[in-house]
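Visitor: give me a 3D structure for the following:
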Amino acid sequence: MGGPLTQTDAPNGWVADGGKVETICPHDERSIGKDGKEIFGIPDHTIGGLLRSLATAKRHNITVIFDTCHSGDILRGNMTARMVSDTSPLPEDLDEDIWMWGLSSSPKTAAGFLDQTMWSHVLLAACRKNEQALEGMSTENVVCGIFTHAMVKLFYQETDISQLTYSSSPNLLPPLGQRQHPQCSGKNKN
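Guide: Predicted coordinates for the structure are as follows:
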């Protein structure tokens, strides 16, 4: 999943690490939708609900890929970090119907989905939590995340894909810069 990631203050009643909620910033965030309402980022609570629903249907065979970061205005040569400015406060009931999928308790006390004990899915992330996911130019002259480009290239070049694991794939990538270190987590990453 591409697009910037940002952190915003958790609405009243939400349980969140440090009082912050991570959100994916869709291209139309902060605009007004056809229904006349503001479009917000997609909070981690929503992603968690979607993953729980998918895990119920598909079990333990889910791969989640994020080529995103928490970044400001950074320029490095021909690579730039994805950026986002301040966001509007999230409504307390944003996507509340989705949070409930697969939960037996209140969604406002649900743990975040990025947990080292993740059983339902494996997460491949472009960088560490405090790093930037850089963009560059592909060989086809298309702007793209350098992590995504490198992963696709790896999958096309890997001759014996049966030996490739989620956890080994970040180590097989070329260096993505001094400040971007791909990550892999999840119980079934090997």
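Visitor: contacts and neighbour counts: CA atoms only from here.
Guide: OK.
Visitor: tally up the residues packed near residue 63, please.
Guide: Counted with other CA atoms under 10 Å, residues neighbouring residue 63 total 13.
Visitor: surely it touches residue 125?
Guide: No: the criterion here is CA atoms under 8 Å, and residue 63 misses it with residue 125 at 10.8 Å.
Visitor: name the element residue 64 belongs to?
Guide: Per DSSP states H and E, residue 64 falls inside strand 62-66.
Visitor: next: residue 148.
Guide: Following DSSP H and E, one finds residue 148 within helix 146-157.
Visitor: which secondary structure elements does that helix contact?
Guide: strand 134-137 (3 or more CA pairs under 8 Å, 6 or more residues apart in numbering; DSSP states H and E).
Visitor: got the buried residues for the strand it packs on?
Guide: 134-136 (16 or more other CA atoms under 10 Å).
Visitor: on that earlier part again, on contacts alone, who are the packing partners of the next helix or strand after the helix holding residue 148?
Guide: Using DSSP H and E, the helix or strand that follows helix 146-157 towards the C-terminus is strand 183-185. Packing partners of strand 183-185 (3+ CA pairs under 8 Å, 6+ apart): strand 121-125.
Visitor: now do the strand it packs on against strand 62-66, angle only.
Guide: Here the directions of strand 121-125 and strand 62-66 differ by 20 degrees (axes from the mean of the first three to the mean of the last three CA atoms, to 10 degrees).
Visitor: OK, contacts around residue 123?
Guide: 63-66, 183-186 (CA atoms under 8 Å, 6 or more residues apart in numbering).
Visitor: immediately after the strand holding residue 64, which helix or strand?
Guide: Going down the chain from strand 62-66, the next helix or strand is strand 75-76, by DSSP H and E.
Visitor: what sits up against that following strand?
Guide: Contacts for strand 75-76 (CA under 8 Å, 6+ apart): residue 81.
Visitor: run this one through as well so I can compare:
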Amino acid sequence: MQDAGSSTPPAPSHVSAATDPLHSTEIRDLIGHTASALAAFEAFIADPSRHVMMIPAHLLALQELIDGWASCVHLLSSPQYDPLMRRMLFAREELDTSERTMPETWQEALWERTARGQLRLSVNVDILCELVELQFTDATISVMLGVCINTVRRRRSDLGLVRRGGTMVSDEELIAAQSRP
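Guide: Below you'll find the model as predicted:
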């Protein structure tokens, strides 16, 4: 019987780790895989030579692990669930603190010569494609790459990169199209 103050519903009578060896094995595997994943985050946090720009990505991945583990609250007993959840929350707090205190880094623009000998700003095509795919705005990409917004727009246009969910029509082009007879 469950008391009125408990938020965890009782386990179904037909599924018990004590009576079902398969369930017991699955629970042990789940705990083992989760602990292994968490150990990787803890190793990253403890590594003094870690790359600070990887902190946001680790923070997102850890949050996904926490969300997945939270869905197991009804499958596990408190002694199985709570210690790992506490470790995950502590790791997330450590990463949050690291993210808040990480130094701002600015990308410095580099110049390259075209085939005709003209100088132009160098924009890494792979990085530009990735940032467009991640749906960053042109303004944000320009800050990240250390170039002006028009350079980002030109390179994106040259590569045929179009944002998902929309066309590459600028506000000026839209206003001009509306004012035509």
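Visitor: superposed, what's their TM-score?
Guide: TM-score of the superposed chains, computed with TM-score structural alignment, normalised by the length of the second structure, equals 0.25; 90 aligned residues with a CA RMSD of 6.3 Å.
Visitor: pick out whichever of the contacts of residue 123 of the first structure sits closest to residue 57 of the first structure.
Guide: Relative to residue 57 of the first structure, the closest of the contacts of residue 123 of the first structure is residue 63; by CA to CA it sits at 14.0 Å.
Visitor: which helix of the first structure spans the most residues?
Guide: Determined from DSSP state H, the single longest helix within the first structure is helix 44-58.
Visitor: and if you look at the second structure?
Guide: Under DSSP H, the second structure gives helix 21-46 as its longest helix.
Visitor: other SSEs contacting it?
Guide: Helix 21-46 of the second structure packs on helix 55-70, helix 78-101, going by 3+ CA pairs under 8 Å, 6+ apart.
Visitor: and of the ones you listed, who's closest to residue 130 of the second structure?
Guide: That would be helix 55-70 among these, by CA to CA, at 14.1 Å.
Visitor: mind listing residues that contact that closest one?
Guide: Applying CA under 8 Å, 6+ apart, the contact partners of helix 55-70 of the second structure are 34, 38, 41, 85, 88-89, 92, 95-96, 98-99.
Visitor: 7 Å - rerun?
Guide: Applying CA atoms under 7 Å, 6 or more residues apart in numbering, the set of residues contacting helix 55-70 of the second structure from outside is 88, 92, 95, 99.
Visitor: which of those are buried?
Guide: 88, 92, 95, 99.
Visitor: pull the number of nearby residues for the residue lying closest to the last one once chain neighbours are set aside.
Guide: The one in question is residue 99 of the second structure. Spatial nearest neighbour of residue 99 of the second structure, excluding adjacent residues (CA to CA, 6 or more residues apart in numbering): residue 55 at 6.2 Å. Number of residues near residue 55 of the second structure (other CA under 10 Å) recorded here: 18.
Visitor: how near is residue 55 of the second structure to residue 111 of the second structure?
Guide: 29 Å (CA to CA, to the nearest Å).
Visitor: what does residue 27 of the second structure give?
Guide: Residue 27 of the second structure is 56 Å from residue 111 of the second structure, by CA to CA.
Visitor: between these two, which has more neighbouring residues?
Guide: Set residue 27 of the second structure next to residue 111 and count neighbours by other CA under 10 Å: residue 27 wins out with 17 against 12.
Visitor: now do the contacts for that one.
Guide: Here residue 27 of the second structure is in contact with no residue (CA under 7 Å, 6+ apart).
Visitor: could you check how far it is from residue 39 of the second structure?
Guide: Here the criterion is CA to CA. By it, residue 27 of the second structure lies 18 Å from residue 39 of the second structure.
Visitor: and for residue 142 of the second structure?
Guide: The gap separating residue 142 of the second structure from residue 39 of the second structure is 36 Å, by CA to CA.
Visitor: which one's more surrounded, the two?
Guide: residue 142 (20 against 15).
Visitor: my guess is that one contacts residue 152. True?
Guide: Yes: in this structure, residue 142 of the second structure is within contact of residue 152 by CA atoms under 7 Å, at 6.1 Å.
Visitor: mind listing the shared neighbours of these two?
Guide: What both residue 142 of the second structure and residue 152 touch, as defined by CA under 7 Å, 6+ apart, is an empty set.
Visitor: residue 79 of the first structure reaches residue 143, doesn't it?
Guide: No: using CA under 7 Å, residue 79 of the first structure makes no contact with residue 143, being 9.3 Å away.
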